[in-house]
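**Q** Here is my input, please return the structure:
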Amino acid sequence: MFQRFPFSSIGLALAIASASGCQLAEGNPQIAGALTQSVAEAPPDTLAAAATVSDSLRLTPVLPLPALSDSLRQAVQALHAALGPDAAGLRPEVLERACVGYLALRHAGRIKHPSVLAVADMDLPSSEQRLWVLDLAAGHVLHRSHVAHGRGSGHLRAYRFSNTKHSACTSLGFYRTEDTYGGKHGLSRRLHGLDAGQNSNAEARYVVLHAADYVSAAYLQGHGQAGYSRGCPALPPDQYRAIIKSLPQGSCLMLSGPGMESKWLNGAVAAQQLAAHGWH
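**A** Predicted structure coming up:
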């Protein structure tokens, strides 16, 4: 059992976590789990978006997008079937939202690299491979991997999300990949949030794609789940380089989770783009 902080000490516990940086809870399920459990005990009006049982394995339902044309919905269904067993864990409703956003962003010229789409279903537990990089035109899964969520977002599953600096939370929504650089984690790729108010502080928060030991096979085997980042979708050390290179500057990434909203989920624009240009 994790140690439970009394509600009166939540502020102190979170202040210690913030002051200590990633070393306190990043990659440490027991400490971060305790902090998360304490926060989960706060009154409903304090954490209205929090799930009642954050680590329940019952996934949050994703409703089909309304007013989506039959042709577009059928195209997404055909794509899901073509992707095969590697995409069996990618929920059709999540893929549908990712594809609609990708097409709408292509139509608006906000993403430049055609046919490649990365989707992370952050509602799935971090013990599962919940990131897919897809070649839409070829109907092929390029990569599938584990991916970490921020230590402020939950324990086994992410249920709290924030665009706020120093929140250590994952931010949901659509991202455009930017340039790469060599950081303390090695090769890293910057991300630009495309959803105002939801992930628009990604660059200011230094939310990037990078490798992390707490997403390694050895860590997962020893702890039964991935550890925690400070908000970055951190990747396994044996896959990060290939994944980062498969998402050139101008590619599309969607981080999906409970409560995600986006102006790019525009079915009419997406259908227009698909009809004119296909998945390219």
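**Q** Every contact and neighbour count from this point should use C-alpha atoms.
**A** Noted.
**Q** Pretty sure His80 sits in a helix.
**A** Yes: judged by DSSP: H, G, I helix; E, B strand; the rest coil, His80 forms part of a helix.
**Q** I figured it was touching Pro92, is that so?
**A** Yes: proximity of His80 to Pro92 meets the contact threshold set by CA atoms under 8 Å, at 7.0 Å.
**Q** okay, the two: which has more neighbours?
**A** In terms of neighbours (other CA atoms under 10 Å), His80 is the more surrounded of His80 and Pro92; the figures are 21 against 18.
**Q** Before we compare anything, build this one as well:
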Amino acid sequence: MKQFLLVLSFVAMTGAHKQPDNGPASPRAALRSVQDPTPGDRLRRLHAKLRDPDLDATVLAYALRGHQQLRTSGMLAKEHILSILDYTLSANRPRFFVIDLEKEIILYKSLVAHGKNSGLEFADKLSNRIESLQSSLGFFVTGETYQGKHGYSLRIDGVEYDFNHHARVRNIVIHEGRNNAGEAYVSKAFIHRLGRLGRSDGCPALEPEQCKAIIDAIHGKSCLFAYYPDPDYFQRSPVLKPF
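**A** Below is the predicted model of the structure:
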């Protein structure tokens, strides 16, 4: 944890704020179109130790900044757990990462569905609106588990006004990606059959094989960061703005 805090301190001191460009051509290219925190050597070492080519260093840097803010605000109980959902990646690739910051390892990596009104293969329309059937971006704190219509599920609370604070009212929860017929729509088999992952009503639905283990690891006030390079978000984010 001491080494992790040093990383956060270094990122905070060296963050170079670059104004976002409007209308980036592709989600992944847009990573460099918003404020680039210029992580520095220590963060690069942490990123290298995690050893995952799909986990972008810029996304990790923002996630760590927000985690620090939530931690110092007393909002986290599981301070060693950080989950990242990267909406710049194709839904056909695993883009949900669960990181143990003390052990500096990725505990889980899963396919994850986005809302049916957020896009097909890529999520490019994100919203906090009730009944939008779209995914939301920004920082969340995980809540309690429960048994619902999707089985074992996890409530999450959006902590960023205008961007995700309606999450609980919208019933945005983490659950396994199965439809009413019991078919896993968050699976490689579904992608092979239809050419893309299935979609949810706005929830981050996970692979059924991993869902319970992930929920057990992250429930009870850990940090979840859903990333997308929205210029308005990076100008007004209540969590990232203090930096």
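**Q** mind listing the helices in the second structure by residue range?
**A** Taking DSSP state H, the helices of the second structure run over residues 2-14, 41-50, 57-72, 188-194, 208-218, 231-236.
**Q** Any chance of TSV for those, columns distance to Ile99 of the second structure?
**A** Formatted as TSV, the entries for the helices of the second structure read as follows, by distance: least, CA to CA, whole Å:
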stretch	distance to Ile99 of the second structure
helix 2-14	12
helix 41-50	8
helix 57-72	10
helix 188-194	23
helix 208-218	10
helix 231-236	23
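**Q** Over which residues of the first structure does stretch 212-227 of the second structure lie when aligned?
**A** Counting by TM-score structural alignment, stretch 212-227 of the second structure lines up with residues 241-256 of the first structure.
**Q** Over to stretch 58-66 of the second structure?
**A** Aligned using TM-score structural alignment, stretch 58-66 of the second structure spans residues 93-101 in the first structure.
**Q** Tell me roughly how far the matching stretch lies from the second structure on average.
**A** Here the mean offset of stretch 93-101 of the first structure against the second structure after fitting is 0.5 Å, by mean CA distance after the TM-score superposition for the first structure.
**Q** Just the buried positions in that stretch, please.
**A** By neighbour count on 16 or more other CA atoms under 10 Å, the buried set for stretch 93-101 of the first structure is 93-101.
**Q** again with stretch 266-280 of the first structure
**A** Of all the residues in stretch 266-280 of the first structure, those buried under the rule 16+ other CA under 10 Å are 266-267, 269-271, 273-274, 279.
**Q** returning to what we had before: hmm, who's touching the match of stretch 212-227 of the second structure?
**A** Residues lying outside stretch 241-256 of the first structure but in contact with it, judged by CA atoms under 8 Å, 6 or more residues apart in numbering, are 94, 98, 102, 110-114, 116-123, 133, 142-143, 171-179, 187-189, 209, 211.
**Q** What are the buried residues along it?
**A** If you call a residue buried by 16+ other CA under 10 Å, then stretch 241-256 of the first structure has these buried ones: 241, 243-244, 246-256.
**Q** if we take those residues, which one ends up nearest to Leu57 of the first structure?
**A** For these, the closest approach to Leu57 of the first structure (CA to CA) belongs to Ser256, at 16.3 Å.
**Q** Chain neighbours aside, what residue packs nearest to that closest one?
**A** Asp121 (4.9 Å; CA to CA, 6 or more residues apart in numbering).
**Q** Ok, Lys116 of the second structure next?
**A** For Lys116 of the second structure, ignoring the flanking residues on the chain, the nearest one in space by CA to CA, 6+ apart is Arg199 at 5.0 Å.
**Q** Relative to the second structure, what is the average displacement of the longest strand seen in the first structure?
**A** Longest strand in the first structure by number of residues, with DSSP state E as the criterion: strand 173-183. Average distance, strand 173-183 of the first structure versus aligned residues of the second structure after superposition (mean CA distance after the TM-score superposition for the first structure): 0.3 Å.
**Q** Can you tell me what the residue nearest to Lys116 of the second structure aligns to in the first structure?
**A** Checking with TM-score structural alignment, Arg199 of the second structure has Tyr228 as its match.
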